[in-house]
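Student: A structural model of the following input is requested.
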Amino acid sequence: MSVWGQVVGQPEAVAELRAAVEHAARVHFSTDAGADESGRGSMTHAWLFTGPPGSGRSVAARAFAAALQCPRNGCDACQVCRTVMAGTHADVHEVATEGLSLGVKEMRALIERAARMPTTARWQIVLIEDADRMTENASNAVLKAVEEPNERTVFLLCAPSEHPDDVSITIRSRCRPLRLRTPGTDAIAEVLVARDGVDEQTASWAASVCGGHIGRARRLARDENARYRREAVLAVPRSLRSAAEVFAAADGLVGAAEAEVSALTGERDEAEREELAVSMGGGGTGKGVAQAQRAAKAAEKDLITRQKQRQTRTRRDSLDRALIDLAGYYRDVLVRGFGAAVTATHPDRAIEVEAAARDGSPVAALRRLEAVLRCREALETNVKPQIAVEAMVTALREG
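Tutor: Purely as a prediction, here's the structure:
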């Protein structure tokens, strides 16, 4: 076993990363005894991991970080590998956002820590999971660090694509690209059985309907609520016979997203508020209480802002999963209408898709697919979810 066993369905990428790790082990630093310049430059200091959602960008980057730090190039058995994969290694600094963006303040603090000499390993590694969510100022801060790197610092950036909307051209031009692909169904099913203990039948089904998203496959295989939400979403095309049903469907989609927000963030938000109150001396008396209370109010305001951003992100992600399922359904109807021999997004809905293709036209299926995609774009531009979803389901009914 090695850390590369965590990277599913990416043999070409793993081979490239393994070669880089072997080269990195031979790098000489200026502080090494008897070092010369001959070995320097053989290790790329900045990488850009790209690939579709669920392809395992951050998993591959984390495995690479573990292999770079591990004395045995990623054995997955030593303390170094375990701490890196768990996100607790002192010289591997990870950043991911639960909100809508990564700000410059957070990125500057991260880069400052990463510029120091490693404490226990050969490298200081910065892993940015959501590089596409960096603000312009945050991107500029990262660009400066990538342009003038410390010889022991490695930057690992993860983004959906190399498009300028995801990663600026200036940052991209200074990174070595590593492109991941959508994992195959068999590879996903295999990892669900081996790693998560899912039975083969459930694993095969989850892998076939997850759209190549490993995390989604795991949720569908293990979480009954996730399966229920998918069933509810795929029932929408059959429940738009009247105007009342249109608005009921919109309410159902938005309501399901709100319920997921409450389930995922409600208890956590309350616990964070209580923890903040205790840490700021809530309920205390005596000298300095007034000043502490002012500081506590400022900290509470900042916490509430972060929690609202997290709720917005969770709501968007929940709705986006529903919209992706709907888009996959109408995509299946469209290709079935044309008789194309391609793999279905929802193979377990073959009978319904066949009936929809027979009763409608490819043009109508295409218009409905475009309505779903327009809704996704509207949500990204901060259109109110209720309005965007109602417009979509109205278009779905009209065809």
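Student: contacts, neighbours, all on C-alpha from now
Tutor: OK.
Student: And what about the closest residue to Glu22 other than its chain neighbours, helix, strand or coil?
Tutor: In this structure, Glu22 finds its nearest non-sequential neighbour in Asn73, 7.5 Å apart by C-alpha to C-alpha, 6 or more residues apart in numbering. Using DSSP: H, G, I helix; E, B strand; the rest coil, the structure places Asn73 in coil.
Student: How about Phe49?
Tutor: Going by three-state DSSP: Phe49 is strand.
Student: buried sites along stretch 188-200?
Tutor: 188-193, 198 (16 or more other C-alpha atoms under 10 Å).
Student: In JSON lines, list the residues you listed along with distance to Glu231.
Tutor: Converted to JSON lines, the buried residues of stretch 188-200 look like this (distance: C-alpha to C-alpha, whole Å):
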{"residue": "Ile188", "distance to Glu231": "21"}
{"residue": "Ala189", "distance to Glu231": "21"}
{"residue": "Glu190", "distance to Glu231": "24"}
{"residue": "Val191", "distance to Glu231": "24"}
{"residue": "Leu192", "distance to Glu231": "21"}
{"residue": "Val193", "distance to Glu231": "23"}
{"residue": "Val198", "distance to Glu231": "20"}
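Student: Here is a second sequence; please produce its structure as well for comparison:
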Amino acid sequence: MSVWDDLVGQEPVIEQLSAAAGGTGGVAHAWLFTGPPGSGRVAAARAFAAALQCTQTPRGCGHCTSCHQVLQGTHADVEVVRPEGLSFGVKDARSLVLRASSSPSGGRWQVVLFEDADRATEGAANALLKAIEEPPARTVWLLCTPSPEDLLVTIRSRCRLVTLQTPPIAAIADFLVQRDGVDRGTADVVARAAQGHISRARRLAADPAMREVRDGVVAIPRRLTGVSPAVAAAETLVKAAEAERDAQTAELNETETSALRKALGESEKGRMPRGTAGALKDLEARQKSRATRVLRDALDRTLLDLASYYRDLLTLQIGAGGELVNIELGPELRTAAGKGRPEDTLRRLDAIMDCRERLAANVNPQLAFEALTLALRTG
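Tutor: So this is what the prediction gives:
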């Protein structure tokens, strides 16, 4: 066992980071971890943080107390930043820079692991830039984004780049079997369905309900036989995403609000002291932003699942010979491929990408999905 065990199909990255943590590759003070969603960029950054704090040789043993604490998220000298909302503002960035400037209390380094650093606003990015340009001697920044272009050029030019690739389907399936004890049949199906997204493959393997939701999404195309079914399908997809949002945020919101009210001095009758309304309003705004992000993520997964159906269809229509993502739908896809034209399938894939762009531009999800399903319909 080592800290690198959760990195699937990333041997060059492991070699690069192991050498740096061991002192042979040099420890830069700012690193940029990039790669497509699900490739494991956060897992790679976390493993590197553990290797930097490891007390054994070679670094990253996975057994010592420091490795265990970093991987569990309890190490005092590893600050993990997870933007919960749609953006990470300048106020948060300045607070983070202040915390990052402190000396390590017991570890070798003061490590800041910033997940989804691309969510930093322009002001926040400028605040981070100065800290990355002139970091304290024992501070290391680990920034994670899908692409280097997601950060200011002035920031990425000061970072050592770590590029992860989409792991092979076979490697993900092997990982699920060996690490999580998933049966081979299920592992093969969910590894393909996740399209290289390791975390999603693990969730699909562990949660039959999530697999049912996905099955419902890829069944949508056969229902789009006219205007009325298309509008109904859009409503179904959006409601499913909203249900996922509510399931993820409702209990957390209640816990956070209760804890804050208690910390602010709530009376036994539920009354709050004067001057506390602002803090509660700020929390409510953060919770609303988080809920919006969760909904957008759920809708985006829905769109990617839909795209996988039409990708399979196009593969069959042009005779590309690639392996199907939705292999269990093989007979249905072959029948549909024989009845349709590649140019129509490409048009539908473009419609899905257009919907993603509309959602990113804050278009009402119901309207965006109605426009999509109408564009996808076959009748």
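Student: Report how many residues lie close to the residue nearest to Glu22 of structure 1.
Tutor: Neighbouring residues of Asn73 of structure 1 were enumerated by other C-alpha atoms under 10 Å; the total is 20.
Student: cool, and Lys281 of structure 2?
Tutor: Neighbourhood size, Lys281 of structure 2 [other C-alpha under 10 Å]: 11.
Student: now do Asn137 of structure 1
Tutor: 15.
Student: what's the helix or strand for the residue mapped onto it from structure 2?
Tutor: In structure 2, the residue matched to Asn137 of structure 1 (TM-score structural alignment) is Gly123. Counting by DSSP states H and E, the element that carries Gly123 of structure 2 is helix 122-133.
Student: helices or strands next to that helix in the packing?
Tutor: For helix 122-133 of structure 2, the elements it packs on are helix 90-100, helix 153-156, judged by 3 or more C-alpha pairs under 8 Å, 6 or more residues apart in numbering; DSSP states H and E.
Student: quick revisit: any idea how far Arg214 of structure 2 is from the closest residue to the match of Asn137 of structure 1 other than its chain neighbours?
Tutor: Ranked by C-alpha to C-alpha, 6+ apart and with sequence neighbours excluded, the top spatial neighbour of Gly123 of structure 2 is Val90, at 5.3 Å. Look at Val90 of structure 2 and Arg214 of structure 2: by C-alpha to C-alpha, to the nearest Å, they are 37 Å apart.
Student: and which of the buried residues of stretch 188-200 of structure 1 is nearest Cys158 of structure 1?
Tutor: Nearest to Cys158 of structure 1 among the buried residues of stretch 188-200 of structure 1 is Ile188, at 20.8 Å by C-alpha to C-alpha.
Student: What ranges does the stretch 251-399 of structure 1 have for its helices?
Tutor: Assigned by DSSP state H, counting those that start in this stretch, the stretch 251-399 of structure 1 shows helices spanning 289-338, 350-359, 362-380, 385-398.
Student: Of all the ones you listed, which one comes closest to Ala277 of structure 1?
Tutor: Of the helices of the stretch 251-399 of structure 1, nearest to Ala277 of structure 1 by C-alpha to C-alpha is helix 289-338, at 7.3 Å.
Student: Now do the closest one: which elements does it pack against?
Tutor: By 3+ C-alpha pairs under 8 Å, 6+ apart, helix 289-338 of structure 1 packs against helix 224-234, helix 243-279, helix 350-359, helix 362-380.
Student: wait, what's in contact with His346 of structure 1?
Tutor: Neighbour list for His346 of structure 1: 208-209, 328-329, 332 [criterion: C-alpha atoms under 8 Å, 6 or more residues apart in numbering].
Student: Turn those into a markdown table, including distance to Ala109 of structure 1 and neighbour count.
Tutor: Below are the contacts of His346 of structure 1 laid out as a markdown table (distance: C-alpha to C-alpha, whole Å; neighbours: other C-alpha atoms under 10 Å):
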| residue | distance to Ala109 of structure 1 | neighbour count |
| --- | --- | --- |
| Ser208 | 42 | 22 |
| Val209 | 41 | 21 |
| Gly328 | 41 | 20 |
| Tyr329 | 44 | 25 |
| Asp332 | 47 | 26 |
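Student: re the thing from before, number of residues surrounding the aligned residue in structure 1 for the residue nearest to Gly123 of structure 2?
Tutor: Matched across to structure 1, Val90 of structure 2 falls on Val104, judged by TM-score structural alignment. Per other C-alpha under 10 Å, the neighbour tally for Val104 of structure 1 reads 18.
Student: Same check on the one 4 residues further on?
Tutor: Burial measure for Arg108 of structure 1: 17 neighbouring residues, criterion other C-alpha under 10 Å.
Student: same question, the one 5 residues further on
Tutor: The local packing of Arg113 of structure 1 (other C-alpha under 10 Å) involves 14 other residues.
Student: again, but for Pro52 of structure 1
Tutor: Residues near Pro52 of structure 1, counting by other C-alpha under 10 Å: 17.
Student: who touches the aligned partner of it in structure 2 in this structure?
Tutor: Structural alignment (TM-score structural alignment) places Pro52 of structure 1 against Pro36 in structure 2. Counting by C-alpha under 8 Å, 6+ apart, Pro36 of structure 2 makes contact with 146-147, 164-166.
Student: For those, which ones persist in structure 1?
Tutor: Counting by both residues aligned by TM-score structural alignment, their matches' C-alpha atoms under 8 Å, these that remain in contact in structure 1 are 146-147, 164-166.
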